[in-house]
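Undergrad: Could you look at this predicted model? Sequence included:
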Amino acid sequence: MKGNGRTIIIQPGMISPLAEWKALFEELSRHARVIIYNRAGCGKSDKGITTRNRKENAKDLNSLIKKLSITSPVILGHSYGGLILQQFALEYPNVASGFILVDSTSFDAYKVDEVEIDGEDGNSTEAWIEKCKTYSGLSKKDLQVEMAEWINELKELLPNSSHKEVEEFMSNPSMFESLSEELEYDLLSRETNQYKPFPDTFTIVIGRDPKVSITEMIDCEGLHKSEAEDIENIWQNLISNQTKLSSNTKYILAEDSGHSVHLEKPEVIKRAVDSILNSTKVNG
């Protein structure tokens, strides 16, 4: 937590160390009080005894707000963090003064897995659930070896001062236990997608650039162009549906950015935050 003034709460994505957000966190804290935290099971946050899913994560977010006596925060959620934010909005409709969904996962995210992939799809939700279950049983040392490529990629993006934190974050068996539960409950099951009216809270939806995303899927995941295009079309349709959550929603395209908007185009998020702070008032 840093800064003074209106409160902005950042809910990172599913596998996202706080170090990824440090530069944007510092920038935003120049004009507001900014809070960022690891959800249960990640970083230094205990997993707890309940099965992890978006509803439990939304409860935790509300508990944080009550514990710190925060009034009318602006809440920002990226990827899976955006799904938690959407659940929070349904469960606690009168708490926040603004929402920012950054290339957010949708309630109907299972539709992405319906695209037929040639050969074994190592990035399907089912494949990731199995990976996470395996990783949750490994030691920290073994996980550092298993996740070495991902850890090194993050190290290349982040300053040396963050490298130790990244290693600790990515080699935490508890996180992968949480992930396996969240993936199964929130991204695989269709029965849990029960809709309530979304509040008329000012919401900004930020979507990735489809051209960049398709190229990344081809280059990094080895997908055929047609497969990547099919997946991206579904994702973009889901993002479009988010812009219809309420009549008080604005859409922003993060041009030249893939999924990691906070790293590739943080200025887009900064402008969205400024827009919400300038157009909303604190309730009460």
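TA: Arrived safely, thanks for sending. Numbers count the residues shown, from 1 in each chain.
Undergrad: hey, let's count contacts and neighbours off CA atoms from now on
TA: Fine.
Undergrad: Can you show me the helices along this protein?
TA: Applying DSSP state H to the chain gives helices spanning 22-28, 54-67, 80-91, 125-135, 140-146, 148-157, 163-170, 173-182, 210-221, 225-242, 261-264, 266-279.
Undergrad: Include mean neighbour count and distance to Ile35 when you put those into CSV, please.
TA: Below are the helices of the chain laid out as CSV (neighbours: other CA atoms under 10 Å; distance: least, CA to CA, whole Å):
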stretch, mean neighbour count, distance to Ile35
helix 22-28, 17, 8
helix 54-67, 17, 10
helix 80-91, 25, 14
helix 125-135, 17, 28
helix 140-146, 15, 28
helix 148-157, 14, 22
helix 163-170, 19, 18
helix 173-182, 23, 21
helix 210-221, 16, 29
helix 225-242, 17, 24
helix 261-264, 19, 15
helix 266-279, 16, 14
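Undergrad: Same list (these) but as a markdown table, adding distance to Phe107.
TA: Below are the helices of the chain laid out as a markdown table (distance: least, CA to CA, whole Å):
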| stretch | distance to Phe107 |
| --- | --- |
| helix 22-28 | 27 |
| helix 54-67 | 10 |
| helix 80-91 | 7 |
| helix 125-135 | 14 |
| helix 140-146 | 30 |
| helix 148-157 | 27 |
| helix 163-170 | 26 |
| helix 173-182 | 13 |
| helix 210-221 | 20 |
| helix 225-242 | 9 |
| helix 261-264 | 20 |
| helix 266-279 | 22 |
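Undergrad: Return the distance of the spatially closest residue to Lys270 that is not a sequence neighbour relative to Gly5.
TA: Nearest residue to Lys270 in three dimensions, chain neighbours excluded: Leu28, at 7.0 Å (CA to CA, 6 or more residues apart in numbering). The gap separating Leu28 from Gly5 is 11 Å, by CA to CA, to the nearest Å.
Undergrad: what does Ile151 give?
TA: With distances taken as CA to CA, Ile151 is found 35 Å from Gly5.
Undergrad: Verify the stated contact: Thr71 with Leu64.
TA: No. Applying CA atoms under 8 Å, one finds Thr71 not in contact with Leu64, separated by 11.6 Å.
Undergrad: Excluding covalently adjacent residues, which one is nearest to Glu184?
TA: The shortest distance from Glu184 to any non-neighbouring residue, by CA to CA, 6+ apart, is to Ile129 (6.8 Å).
Undergrad: next up, a second structure to put side by side with the first:
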Amino acid sequence: MNEQIRFIKVRGAAMEVWEMGEGAPVVILTGMNSPIWEWHPVVQALSRNHRVILFHRPGLGKSEIGDHTRRTGAIAEELNELLPLLGIHEPIMLIGHSYGGLCAQHFARWYPSKIKALLLVDSTSVNLHRLDDLDLPVMDADNDAAWLETCLSYSEKTREELKVVIPPGWDPGLPTPLLEKLSDFQLNPLMYAAMHSEVTWWKEDAWIIKNGPRFPVIPLVVIARDKKSIIRQEDGLPEWEKRIFEALWEKLMYEQTRLMDGSRFIVAEGSGHAVHLDRPDVVVEAFHHLTKKVQENEGAGGSCPIH
């Protein structure tokens, strides 16, 4: 199975790109503070019949951060510039997780001719500001301001200093070489500088996306995490707060299906936010469903709703 890691200069900065497989192109946009290597189980499955492409956004992994503010629009532009550099001149299948899902929605609206299907995996909603309206005293302490303070502090530390303040990551069951990459990923000060910019702008970006060009007529599937699984977690948060938060989160996920008539909504049972690690089978099955709908559309010579 063809696999390669290479560095391609996009908008003046080298970008770390991971590719596996051959065939029609599939691009996966990862979440905030999420390494591309986490997607290994999904990539292995999809690359049997597709060319799967992931990249670390500027500042993440070994990608240079460049001189640009980190916003969803910048990421959409970078993807648009990256595709022809990879020899891709046809519409892509696009998968977006968490913040990467918000970026995927930006790309779909601004570059509709470049995309033929979209899979949103527990994606950040364009209405994420509604979560701020909940009165949740304990959870509200972990707000954007707290994130920004932490990101700024971490961005000013060295790798050795970050080793002291960042606990070892959990073992998602990936091959040992990838586990080593995951550990190293968290110790990059530039990533926290990039996150600081992403968090600073994500609500304004969400408003821009929501009020931007119309969503294209393409097959769409939305996967949401299992709120029951989140509520059961022993994380020190009050259960009543988690119930309120997760009810609204699931509602926001479901509302994303309104982007396209006939889109499919799936709850990944037993999964937390990292659906691609907790239930990679759900992601793969949803992708195969989208592939089938794309083939039907191409056979019919146009677009049609999915069911």
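TA: Looks like it came in fine. Quick caveat: nothing in here was measured; it's all calculated off a predicted structure.
Undergrad: And the TM-score between them?
TA: For this chain pair, the superposition-based TM-score is 0.91 by TM-score structural alignment, normalised by the length of the first structure; 278 aligned residues with a CA RMSD of 2.0 Å.
Undergrad: Between the helices of the first structure, which one is closest to Ile204 of the first structure.
TA: Of all these, helix 266-279 sits nearest to Ile204 of the first structure, with 6.9 Å by CA to CA.
Undergrad: just checking, what packs against the closest one?
TA: Secondary-structure packing of helix 266-279 of the first structure (3 or more CA pairs under 8 Å, 6 or more residues apart in numbering; DSSP states H and E): helix 22-28, strand 98-102, helix 261-264.
Undergrad: do that again at 10 Å, thanks
TA: strand 7-11, helix 22-28, strand 74-78, strand 98-102, strand 203-208, strand 249-254, helix 261-264 (3 or more CA pairs under 10 Å, 6 or more residues apart in numbering; DSSP states H and E).
Undergrad: For Ile36 of the first structure, which of the ones you listed is the nearest?
TA: Of all those, strand 7-11 comes closest under CA to CA, at 4.9 Å.
Undergrad: tell me, that closest one lands on which residues of the second structure?
TA: Mapped onto the second structure using TM-score structural alignment, strand 7-11 of the first structure spans residues 25-29.
Undergrad: superposed on the first structure, where does that stretch end up, distance-wise?
TA: In the superposition against the first structure, stretch 25-29 of the second structure averages 0.9 Å from its aligned positions (mean CA distance after the TM-score superposition for the first structure).
Undergrad: Could you pull up the residues touching the residue mapped onto Glu161 of the second structure from the first structure?
TA: Correspondence of Glu161 of the second structure to the first structure, assessed by TM-score structural alignment: Asp142. Each residue near Asp142 of the first structure by CA atoms under 10 Å, 6 or more residues apart in numbering is listed here: Tyr135, Ala148, Ser171, Pro173.
Undergrad: Out of these, which comes closest to Arg54 of the first structure?
TA: Distance ranking of the contacts of Asp142 of the first structure against Arg54 of the first structure, using CA to CA, places Pro173 first at 19.6 Å.
Undergrad: Tell me how many other residues crowd Lys265 of the first structure.
TA: Counted by other CA atoms under 10 Å, the residues lying close to Lys265 of the first structure total 17.
Undergrad: Please pull up the equivalent of it in the second structure.
TA: In the second structure, the residue paired with Lys265 of the first structure is Arg279, using TM-score structural alignment.
Undergrad: now that match, nearest residue through space, not along the chain?
TA: Leaving aside its sequence neighbours, Arg279 of the second structure sits nearest to Ser271 (CA to CA, 6+ apart; 6.2 Å).
Undergrad: The one you found - how many residues pack around it?
TA: For Ser271 of the second structure, the count of nearby residues is 21 (other CA under 10 Å).
Undergrad: next one: Arg6 of the second structure
TA: 11.
Undergrad: How about Pro35 of the second structure?
TA: Pro35 of the second structure is flanked by 22 other residues according to other CA under 10 Å.
Undergrad: quick one: Tyr160 of the second structure from Leu178 of the second structure, how far?
TA: Careful, residue 160 of the second structure is Glu and not Tyr. Distance of Glu160 of the second structure to Leu178 of the second structure, given as CA to CA: 21 Å.
Undergrad: re earlier: need the overlap of contacts for Leu28 and Gly5 of the first structure.
TA: Counting by CA under 10 Å, 6+ apart, the residues touching both Leu28 of the first structure and Gly5 are Val34.
Undergrad: Give the aligned range of stretch 166-183 of the first structure in the second structure.
TA: By TM-score structural alignment, stretch 166-183 of the first structure lines up with residues 182-199 in the second structure.
Undergrad: In space, what's closest to Ser125 of the second structure - neighbours in sequence excluded?
TA: Leu252 (6.2 Å).
Undergrad: What's the match for that neighbour in the first structure?
TA: Matched by TM-score structural alignment, Leu252 of the second structure corresponds to Leu238 in the first structure.
Undergrad: my guess is that match contacts Arg208, does it?
TA: No. Using CA atoms under 10 Å as the test, Leu238 of the first structure is too far from Arg208 to be in contact (12.0 Å).
Undergrad: Show me whatever sits in contact with both of those two.
TA: Asp103, Ser104, Glu232.
Undergrad: Which of the residues you listed sits closest to Asn57 of the first structure?
TA: Ser104 (15.3 Å).
Undergrad: so who does the closest one touch?
TA: Contacts of Ser104 of the first structure by CA under 10 Å, 6+ apart are 13, 77-86, 205-208, 235, 238-239, 242, 259.
Undergrad: Could you pull up the contacting residues of Leu187 of the second structure?
TA: Leu187 of the second structure sits next to 61, 154-155, 157-166 when contact means CA under 10 Å, 6+ apart.
Undergrad: How about Pro35 of the second structure?
TA: Contacts of Pro35 of the second structure (CA under 10 Å, 6+ apart): 54-57, 60-61, 178, 181-186.
Undergrad: contacts for stretch 252-264 of the first structure?
TA: Residues outside stretch 252-264 of the first structure that contact it (CA under 10 Å, 6+ apart): 12-13, 16, 20-25, 78-79, 102-104, 157-158, 204-217, 243, 265-272.
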